[in-house]
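Chemist: Next comes the sequence, and after it the predicted model I'd like to discuss.
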Amino acid sequence: MSLKSKLMDDLKLAMKEKNQVKKSVVTLIRSAVKQYEVDNRAELDDEGILDIVYKQMKQRKDALEEFEKAGREDLINQTQSEIEVLKTYLPVQLSEEEVEKIVIETINEVNASSMKEMGKVMSAIMPKVKGKADGKIVNELVKKHLQ
């Protein structure tokens, strides 16, 4: 089943169950997909849809930080619920230990030894962990091992 049809099925289910959070999140994803397809006159595959889901996830995480700073419990709970729904569409995430192993292997592959080579290391790592690890975690681990 393609991700696009899964989104449609999930939207129908959320409407039947009267699950407002899931309905709004799925609707936002579907509208972003539709907007991209109309703007670019191209059909999105599952990978393209995943990119949209990642963008939505990043927006929610950034908003969550701001809501926590402002102490807005109502918005914090809402955003955390939305993040949980978004996670159901993402591939299984790597653990921090698995990411650290990939970071160490990649640093050895590119023979990096200083912070000056961080860009080279990051550009080699990101294709390996795309969609399976948070970029912030990867960035922190690369910094840790290059210092």
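Modeler: Structure's in. What do you need?

Chemist: Every contact and neighbour count from this point should use C-alpha atoms.
Modeler: Noted.

Chemist: residues near residue 105, how many?
Modeler: 13 (other CA atoms under 10 Å).

Chemist: List the residues that contact it.
Modeler: Applying CA atoms under 8 Å, 6 or more residues apart in numbering to residue 105 gives no contacts.

Chemist: can you pull out the helices in the chain?
Modeler: All helices of the chain, identified by DSSP state H, fall at 3-17, 20-40, 46-70, 73-87, 96-109, 118-129, 135-146.

Chemist: who's in contact with residue 37?
Modeler: Contact analysis of residue 37 by CA under 8 Å, 6+ apart lists 43-44.

Chemist: then this one, side by side with the first:
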Amino acid sequence: MSELKQQITTEMKAAMRAKDKERLGTIRMMLAELKRIEVDERIELDDARVLATLDKMSKQRRDSISQYEAADRPDLADVERREMEVIKTFLPQPLTVEEISNLIDQAITASGAQSMQDMGKVMGIVKPQIQGRADVGETSKLVKQRLTS
């Protein structure tokens, strides 16, 4: 079992003991999604894949929050926010804009990127380094700015 998945399972037990129903529900949802992937693909998830899955779940919550706020449903947006906060506790520390910029600069140098046509090469290098630590869409915008200037 991956180290991260083991940590999530341990936290589930702690939430059970503390009778924290809200946190427990979110953790169970996370474990159910990880188990679904393992069963569907007949694999054992490693930490990188668990991290990618949690990152995806966090992004889904962000999207839901914006949709609920647009529909004037703050009650549902608050539920999504609480779920997202629990998910974030298992994600690594977010990168700063400066750290992301440094990673982009290194990737551009390493790939020899000259123009927008090389964006795929740069993102291929950067994406695994930022997984779960920064928004890929925002990073993509920064790469695009660097390659067009």
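Modeler: Sure thing, it's come through. Values in this document were obtained by computation on a predicted structure and should not be read as measured data.

Chemist: Quick TM-score on the pair, please.
Modeler: In this superposition the chains share a TM-score of 0.86, using TM-score structural alignment, normalised by the length of structure 1; 147 aligned residues with a CA RMSD of 2.0 Å.

Chemist: Spit out the contact partners of the residue positioned nearest the centre of structure 1.
Modeler: Residue closest to the mean C-alpha point of structure 1, counted by CA atoms, centre = their mean, is residue 54 at 3.1 Å. Taking CA under 8 Å, 6+ apart as the contact definition, residue 54 of structure 1 lies against 90, 131.

Chemist: Mind telling me what it corresponds to in structure 2?
Modeler: In structure 2, residue 54 of structure 1 lines up with residue 55, judged by TM-score structural alignment.

Chemist: how close does that match get to residue 127 of structure 2?
Modeler: 12 Å (CA to CA, to the nearest Å).

Chemist: And residue 67 of structure 2, by the same measure?
Modeler: Residue 67 of structure 2 is 26 Å from residue 127 of structure 2, by CA to CA.

Chemist: Can you give me the neighbour number for residue 130 of structure 2?
Modeler: 18.

Chemist: Would you mind measuring from it to residue 66 of structure 2?
Modeler: 23 Å.

Chemist: do residue 45 of structure 2 as well
Modeler: In terms of CA to CA, residue 45 of structure 2 sits 30 Å off from residue 66 of structure 2.

Chemist: These two: which is more packed in?
Modeler: The neighbour comparison of residue 45 of structure 2 against residue 66 (other CA under 10 Å) goes to residue 45, with 19 against 15.

Chemist: pretty sure the more buried one is in contact with residue 6, am I right?
Modeler: No. Residue 45 of structure 2 lies out of contact with residue 6 (CA atoms under 8 Å); the separation is 11.2 Å.

Chemist: picking up where we left off before, residue 67 and residue 127 of structure 2: who's more crowded?
Modeler: residue 127 (18 against 14).

Chemist: Run a quick neighbour tally on the residue nearest to that one when sequence neighbours are not counted.
Modeler: Once flanking residues are discounted, residue 127 of structure 2 sits nearest to residue 136: 6.9 Å by CA to CA, 6 or more residues apart in numbering. Using other CA under 10 Å, residue 136 of structure 2 is surrounded by 16 other residues.

Chemist: how much space between residue 136 of structure 2 and residue 55 of structure 2?
Modeler: 10 Å.

Chemist: Equivalent analysis for residue 103 of structure 2, please.
Modeler: As judged by CA to CA, residue 103 of structure 2 and residue 55 of structure 2 stand 19 Å apart.

Chemist: What of residue 37 of structure 2?
Modeler: 14 Å.
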